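Trainee: any chance you can model this:
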Amino acid sequence: MAMLLLMRLMQQVNELPVKPPVTLGLMGLQGWLFMNPPPFLDRVSDVCMSAFSVIQMGELYRIIAASLFHLDAYHLYYNMSSFLVKGVALEQRLGSPLMLAMTLGLLVATNIIHLALSVALDDWMTCSLGFSGVLFALKVIVTYDLQDPNQDAYFYGIRLPSKHLVWVEIAFIQMVMPQASMLGHASGALAGFGFLALRRLAPALLRWVPREAPRTYGSGFWGAPRQQRHQEPTYGNAAPPYGNAAPEPPRARPQPTAPSGASLSADELRRRRVDRYAQSAR
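Mentor: You can find the predicted model right below:
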């Protein structure tokens, strides 16, 4: 049965016009771990996550490992089929690097929220396993990023806004499959909403980051923005003391003028008047 489900999943992948590498890589990793579990993680009790195992026993690896392993072939198939649809849409929109970073971040955030809720509800021993929590986080992002959250959707003939569909699905799965981890699914949805809220707050938070204001000393810049820090300082009209430019010669000092008439003696003035009169009489 596992091989039939795997072949059906591969058929869905082959029908894709674009093969998203991150989505397919994560699907392949989880399929490989299901078919070939490491010898030290070959039991469900070795990889499932509970508040007791992580917080009391300090087994932090379960925060990641619990989302990459599955109970059986059906569990793996339905999770990977859902991930294929959501991953293709998001990876084409975001690009592979951001898709990888976002998925890993949501995985960790989902399980941390799950642990916090387990402690708050005093549920230390319930052990969860599977990728479902991450899928609900991705579903929230798809609903608000790729769709209109206020657009009507249909769930088994029931008409409701698509933004409420994630909570209806969580409740429905819990009714049909009581053994499913409702807390894990709800934690994934909360992680998705947290991602959207953080992304909206990021521009506002960046505006609170202090920036260096440009301060001037003379004609140069100190503490200026990066594009101004490498400008050559200017110093009025003075020539630079380096480079190929020749230094400007010193300006000539004004020569002292001849003494004015007020400083001549009376006899000298009388003699000059007589000389001018004699010349004019000729």
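Trainee: C-alpha only now, for contacts and for neighbours.
Mentor: Will do.
Trainee: run a quick neighbour tally on the closest residue to residue 190 other than its chain neighbours.
Mentor: What sits nearest to residue 190 in space, not counting adjacent residues and going by C-alpha to C-alpha, 6 or more residues apart in numbering, is residue 137, at 7.1 Å. For residue 137, the count of nearby residues is 27 (other C-alpha atoms under 10 Å).
Trainee: run this one through as well so I can compare:
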Amino acid sequence: MERRQRGVSAGLLLLLYQISQVGLQNIPCVTLGVLVLNIFLFLNPVRPLSEVCLSVNEAVHRKNWQRLLLAPFHHADDWHLYYNMISMLWKGIMLERKLKSIWFAYIIAVFSVLIGVVYMVLELLLVVILDDPSYEMNCGVGFSGVLFALKVLNNHYNPGRVSSVFGLPISSKYACWVELVAIHLISPGTSFAGHLAGILVGLMYTMGPLKKIMQACAGI
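Mentor: Presented below is the predicted three-dimensional model:
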């Protein structure tokens, strides 16, 4: 897996333009920090994508656990970065103002790692159910799993809204599921398991025990 484009490119320039239109002063600090980190690592990757992407084979069998930390913050190309960061921009502004910066930063940190763990569990289940060991080799990068989890949180804190999924009005309650299927059908190369992992972690927070566990760990 290698980055298809390097340096300043159309997607990156458009992303910077969109950020400038919103105004740095209007972007909460944690959201801005996530944007800056992802842009910085796109321009200055820690390692080649083949050495940071997350898979069962690399993380479990070869014990390269650092990929849990690196994979979410690296992107395959400028448009991958653009779409993820535009989504992060708007979700971050809404959620950080709602949850406050320290807790939102905590959520981003926990979700980034936990989604990777759930992703590998899903891939292992596919290996067992389909009897196909190739799923252990699926190697993913990008922030989209975290964004699906944040979408679940955003819909939870803003119930009753209608979201537009590829131009179709969908109840926010079901929007993440429709988007999960639609993205996979339109772009089969995307990580279905990675996106599903994000939704599951989001539900673990809004409907399951994850929020209480995080609060207990934080001493709240």
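Trainee: so who does the residue nearest to residue 190 of the first structure touch?
Mentor: Contacts for residue 137 of the first structure (C-alpha atoms under 8 Å, 6 or more residues apart in numbering) come out as 106, 110, 188, 189, 190, 191, 192, 193.
Trainee: is it true that residue 179 of the second structure touches residue 164?
Mentor: No: in this structure residue 179 of the second structure lies outside contact range of residue 164 using C-alpha atoms under 8 Å: 9.6 Å.
Trainee: the more surrounded of these two?
Mentor: residue 179 (17 against 12).
Trainee: can you give me the helices in the second structure?
Mentor: Using DSSP state H, the helices of the second structure run over 10-22, 29-43, 56, 67-70, 78-99, 101-130, 144-157, 172-186, 192-206, 210-217.
Trainee: figure out which of those helices is closest to residue 137 of the second structure.
Mentor: helix 56 (6.5 Å; C-alpha to C-alpha).
Trainee: still on that earlier bit, of the contacts of residue 137 of the first structure, which ones are shared with the second structure?
Mentor: Compared against the second structure with both residues aligned by TM-score structural alignment, their matches' C-alpha atoms under 8 Å, the contacts of residue 137 of the first structure retain 106, 188, 189, 190, 191, 192, 193.
Trainee: buried ones among those?
Mentor: Neighbour counting with 16 or more other C-alpha atoms under 10 Å marks 106, 188, 189, 190, 191, 192, 193 as buried within those.
Trainee: ok, the last one - contacts?
Mentor: By C-alpha under 8 Å, 6+ apart, residue 193 of the first structure lies in contact with 137, 140, 141.
Trainee: possible to save the residues you listed as TSV with distance to residue 173 of the first structure?
Mentor: Shown next, in TSV, are these (distance: C-alpha to C-alpha, whole Å):
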residue	distance to residue 173 of the first structure
137	16
140	16
141	20
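Trainee: what's the closest of the residues you listed to residue 52 of the first structure?
Mentor: residue 137 (24.1 Å).
Trainee: where's that closest one relative to residue 170 of the first structure, distance?
Mentor: To residue 170 of the first structure, residue 137 of the first structure is 12 Å away according to C-alpha to C-alpha, to the nearest Å.
Trainee: just tell me what residue 57 of the second structure corresponds to in the first structure.
Mentor: In the first structure, the residue matched to residue 57 of the second structure (TM-score structural alignment) is residue 52.
Trainee: correction: residue 120 of the second structure
Mentor: So, by TM-score structural alignment, residue 120 of the second structure is matched to residue 115.
Trainee: please apply the same query to residue 185 of the second structure.
Mentor: By TM-score structural alignment, residue 185 of the second structure lines up with residue 175.
Trainee: how many other residues sit next to that match?
Mentor: 12.
Trainee: ok, the one 4 residues further on next?
Mentor: With neighbours defined by other C-alpha under 10 Å, the count for residue 179 of the first structure comes to 10.
Trainee: stretch 173-192 of the first structure: end-to-end distance?
Mentor: For stretch 173-192 of the first structure, the first-to-last residue distance is 19 Å (C-alpha to C-alpha).
Trainee: swap in stretch 204-214 of the second structure?
Mentor: Stretch 204-214 of the second structure: ends 11 Å apart by C-alpha to C-alpha.
Trainee: who touches that stretch?
Mentor: Taking contacts as C-alpha under 8 Å, 6+ apart, the residues outside stretch 204-214 of the second structure that touch it are 152, 153, 156.
Trainee: in a markdown table: those residues, plus neighbour count and distance to residue 27 of the second structure.
Mentor: A markdown table is the format used below for the contacts of stretch 204-214 of the second structure (neighbours: other C-alpha atoms under 10 Å; distance: C-alpha to C-alpha, whole Å):
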| residue | neighbour count | distance to residue 27 of the second structure |
| --- | --- | --- |
| 152 | 27 | 21 |
| 153 | 19 | 19 |
| 156 | 16 | 22 |
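Trainee: so which of those residues would you say is closest to residue 100 of the second structure?
Mentor: For those, the nearest to residue 100 of the second structure is residue 153 (13.8 Å; C-alpha to C-alpha).
Trainee: check contacts around the alignment partner in the first structure of the closest one.
Mentor: Alignment note (TM-score structural alignment): residue 153 of the second structure maps to residue 141 of the first structure. Counting by C-alpha under 8 Å, 6+ apart, residue 141 of the first structure touches 192, 193, 196.
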